[in-house]
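> Here is a sequence with its predicted model. Questions after.
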Amino acid sequence: MTFQNTLDFAQQLDLQDPLKTYRNEFIFPQHEGRDVIYFTGNSLGLQPKRTRKFVDEVMNDWAHLAVEGHFFAEKPWWDYHERFALPLSKIVGAKPSEVTVMNTLTINLHLLMVSFYRPTAKRFKIICEEKAFPSDQYMFQSQVHHHGFNPQEAIVEIKRREGEHNIRLEDILSKIEEVGDELALVLFGGVNYYTGQVFDMKTITEAGHRVGAYVGFDLAHAAGNIKLDLHDWNVDFAAWCSYKYMNSGPGNASGCFVHEKHHQSNLPRFAGWWGHNKERRFKMEPQFEPVQGAQGWQVSNLPILSLAPYLASIEIFDEVGMDALIEKRDIITSYLEFILKEIAQEVGSAFEIITPAIPTARACQLSVFLHGEGRSLFDYLMKNGVITDWREPNVIRLAPVPLYTSYEDMYRFGQILKAGILHRN
């Protein structure tokens, strides 16, 4: 497609967009009487309008049924989480028995590491990416300390080559082979939060398994954003938050994946009564008998008021489907890239997009070094209705989420960006 940096062209793309009506499903903050240009769905997705109905339904059941809502609500609370299994399995490429929702992301990664980080005197190392999200770094350090190892020795970070912004696949694979039988776990982000780089999870999983390690992924920036085939890739486990691309609300519940090959294994886990045999759960038996499947890793009964917004958003994903989302994602991200380059040429600025240029190696995020510019340009964008994200030392992250971002937003952003640069000069 040959792009044009004009309002008419952007509006024509919007008219042809099969997902255009879904923009009206979301509530936008307002700036001077119009919707903001919202680029931070990679931090917190917008609220779907149907969310209130799902939350009100729970509140009404609580008011009128009280404890009986567990069994007699329209969506009974005791099995509320089971409604996620089928639609979530489609989003992450799994079998329904392999996915569940519970807790929050880092809690779930810690719980999964109980099962999948089983270090020995010889096999104790963890491979992760350099500049993983800080929460993951803290998790690795505390897990390694818990098992009595030195993080400096046990945590192996795959680094970017000098002068490069992204990690090369060959460097990941060679490091896995080098660490070899000392490697207990490979745990990467599916999409790097800072650069937006998508990692080749299938190939990484195969490499980790060849040397006898477990392989898992933090999918915080991947779930609902990229094509995932966790079951077919033979990934051991994964977890993701739901409040970014899946629009469930701030700090909300996390999703988990455990491959079916582990469902009947003797892997240790931290147990709780919601992971106990569903048919016998209320018999209050002393001996833990796990549910067969990912739900057997659940610990506590679920926070229904938190799950309700997530279920509202999952309903939208089920209507749209990941293939349609990805098709628009690739076009609108490419259009944003075109706009950035056009504006840079017009005003003589040297923007550097550090996200991979190949569509298969990126999702709906472009991370941009503002060479010659600075925090003042970010502040100008924010004051003029562009909600974006600043990362030190001099990067803005732009995430054109396909469910609710328009092509006209991309054009308008370019004009505001241009005005901000000219204003500074």
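That came through fine. Residues are numbered from 1 along each chain as shown.

> rest of the way, CA atoms for contacts and neighbours
OK.

> Spell out the residue ranges of the helices in the chain.
Along the chain, counting by DSSP state H, helices occupy 7-16, 51-65, 69-72, 85-92, 105-116, 134-146, 151-154, 169-179, 201-210, 230-233, 304-320, 322-347, 375-383, 407-424.

> Other residues contacting the fourth one?
Meaning helix 85-92. The contact list for helix 85-92 (CA atoms under 8 Å, 6 or more residues apart in numbering) reads 95-100, 223-224, 227-230, 314-315, 317-318, 321-322.

> try it again with 7 Å
With contacts defined as CA atoms under 7 Å, 6 or more residues apart in numbering, helix 85-92 is touched by 95-97, 99-100, 223-224, 228-230, 314, 318, 322.

> ditto for the last one
Identification of contacts with helix 407-424 by CA under 7 Å, 6+ apart yields 5-7, 10-11, 13-14, 37, 332, 336, 339-340, 343, 347, 377, 380-381.

> Check it against this one:
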Amino acid sequence: MNFENNLAFAQALDQQDSLREMRNEFLFPQQNGKPFIYLCGNSLGLQPKVAREVLEVQLNNWQNLAVEGWFDGDSPWMFYHKELKNLMAPIVGSKPLEVCPMNTLTVNLHLLMVSFYQPKAKKYKIIMEFGAFPSDQYAIESQIRFHGYDPNDAIIEVKPREGEYTLRIEDIVKTIEENGDEIALVLFGGINYFTGQWFDMPAITKAGHKIGAIVGFDLAHAAGNVPLQLHDWNVDFACWCSYKYQNAGPGGISGIFVHEKHFGDTSLNRFAGWWGYKEDQRFKMEKGFIPEAGADGWQVSCTQVMPMALYHASLQLFEKAGFLDSLRTKSKTLTSYLFYLINQVNNTLGEEQFKIITPQAENERGAQVSIIAKADGKKIFDALVAHNVLGDWREPNVIRLSPVPMYNSFEDVFRTGELLLTISQSIK
């Protein structure tokens, strides 16, 4: 597409947007009586208007049914998680039996590593991306220590080349191959939180399996953002949060994926709980854990009804939007337009005031565009917020801007580019 740097062009794109009405499903924060241009869905998605309603329904169930709410009412809590599974599966490209909503992200990462990180003899190392989100780093470090190994020895990090910000897939694959005899687990983020790079997950999975390792992904920044095909890619396991691109509220419930090929593997360890016990025998209260079929067998504690209701409401919005097909098409155009506008700002200023560190290739990024300001980055970010543009600041020098196709417009992106130029000129 040949972009233009003017408001009329952005508004024309919005008029052509088949998803433009989805914006009306969300509540935007305000400042000085004006709504924000909200570009921080990569950190916390906006509140769906229906959120208050779905919580009210569950509060009424609690009020009117009390403990009988587990078995009575339109959607008994005992089986409520099953209503989400058919909606979750298209988000990550799985079978419904392979996914389950439960717990929170890092809790699930730990639970899945109990099953899928099984170090033996020489094959005990974990390979991961350099600069992964701290929760992943801490979880992996602690799991390694739990098994009696030294993280400094047992963790292999793949780093960008000198002078580069993102990883090359050939370097990831090469590192996996060169250390194949020692690697027990390949564990990457689907999308790097800092740069916005979407890793070649099928290639990573294939390389990991080739050397006999298990392959898992933290999809915090990928689920609900980019199209995934976990089952077809043969990924072993994955987990994600629901409060970023999936708009399920702060601290929203997490989801897990376990490939069906592992369901019959009785050698897998797991930290068991009552809710993961075989459903039709659960209330016999007998000793000896027998897991429920599928990913549900990894459940530990009972259904978190309120967070699950919020996630359910958001997943229904994805269904209304056509899941990720139409959203992805719009997302690629939104981010491409933002790339164009940032480059236009640099051209007008006569220098590269803003360096884009997110990959330009559409198949290597999602909705997030990360930029480094040549100077005064925090001042520029604060000025954007003062002018009702809310992105995200990450130390030491990165501004993350994430136009989410579910609720952001092309005019949002244009106004942001316009402000980047105005603020830069005023500071300069």
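Arrived safely. Note that the structure is a prediction, hence the values are computed from the model and not measured.

> overall similarity of the pair, as a TM-score.
The TM-score (TM-score structural alignment, normalised by the length of structure 1) is 0.99; 425 aligned residues with a CA RMSD of 0.9 Å.

> Which of the helices of structure 1 sits closest to residue 400 of structure 1?
Residue 400 of structure 1 sits nearest to helix 322-347 of all the helices of structure 1, at 6.5 Å, using CA to CA.

> got the angle between the closest one and helix 7-16?
180 degrees (axes from the mean of the first three to the mean of the last three CA atoms, to 10 degrees).

> State the span of structure 2 onto which helix 322-347 of structure 1 is aligned.
Alignment of helix 322-347 of structure 1 against structure 2: residues 324-349, by TM-score structural alignment.

> Return the distance of the matching stretch from the chain's centre.
Its chain's C-alpha centre lies 20 Å from the corresponding centre of stretch 324-349 of structure 2 when counted by CA atoms, centre = their mean, to the nearest Å.

> Superposed on structure 1, what's the mean shift for it?
Stretch 324-349 of structure 2: mean distance to aligned residues in structure 1 after superposition is 0.9 Å, counting by mean CA distance after the TM-score superposition for structure 1.

> tell me which residues of that stretch are tucked away?
Within stretch 324-349 of structure 2, the residues scored as buried using 16 or more other CA atoms under 10 Å are 324, 327-328, 330-346.

> re earlier: please work out which of the helices of structure 1 is packed deepest.
helix 85-92 (a mean of 21; mean count of other CA atoms under 10 Å).

> okay, the angle between that helix and helix 322-347?
40 degrees.

> what's around the residue nearest to residue 171 of structure 2 when sequence neighbours are not counted, how many residues?
Using CA to CA, 6 or more residues apart in numbering and skipping residues adjacent in sequence, the residue nearest residue 171 of structure 2 is residue 158, 7.6 Å away. For residue 158 of structure 2, the neighbour count with other CA atoms under 10 Å is 19.

> right, so of the helices of structure 1, which gets closest to residue 366 of structure 1?
That would be helix 322-347 among the helices of structure 1, by CA to CA, at 7.6 Å.

> Tell me which other helices or strands the closest one touches.
Judged by 3 or more CA pairs under 7 Å, 6 or more residues apart in numbering; DSSP states H and E, the packing partners of helix 322-347 of structure 1 are helix 407-424.

> ok, the residue nearest to residue 171 of structure 2 touching residue 132?
No - counting by CA atoms under 7 Å, residue 158 of structure 2 sits too far from residue 132 to count as a contact (10.2 Å).

> follow-up on the earlier one: distance to residue 245 of structure 1 added to the helices of structure 1, as JSON lines?
Shown next, in JSON lines, are the helices of structure 1 (distance: least, CA to CA, whole Å):
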{"stretch": "helix 7-16", "distance to residue 245 of structure 1": "21"}
{"stretch": "helix 51-65", "distance to residue 245 of structure 1": "15"}
{"stretch": "helix 69-72", "distance to residue 245 of structure 1": "29"}
{"stretch": "helix 85-92", "distance to residue 245 of structure 1": "11"}
{"stretch": "helix 105-116", "distance to residue 245 of structure 1": "14"}
{"stretch": "helix 134-146", "distance to residue 245 of structure 1": "19"}
{"stretch": "helix 151-154", "distance to residue 245 of structure 1": "32"}
{"stretch": "helix 169-179", "distance to residue 245 of structure 1": "25"}
{"stretch": "helix 201-210", "distance to residue 245 of structure 1": "19"}
{"stretch": "helix 230-233", "distance to residue 245 of structure 1": "18"}
{"stretch": "helix 304-320", "distance to residue 245 of structure 1": "10"}
{"stretch": "helix 322-347", "distance to residue 245 of structure 1": "11"}
{"stretch": "helix 375-383", "distance to residue 245 of structure 1": "21"}
{"stretch": "helix 407-424", "distance to residue 245 of structure 1": "18"}
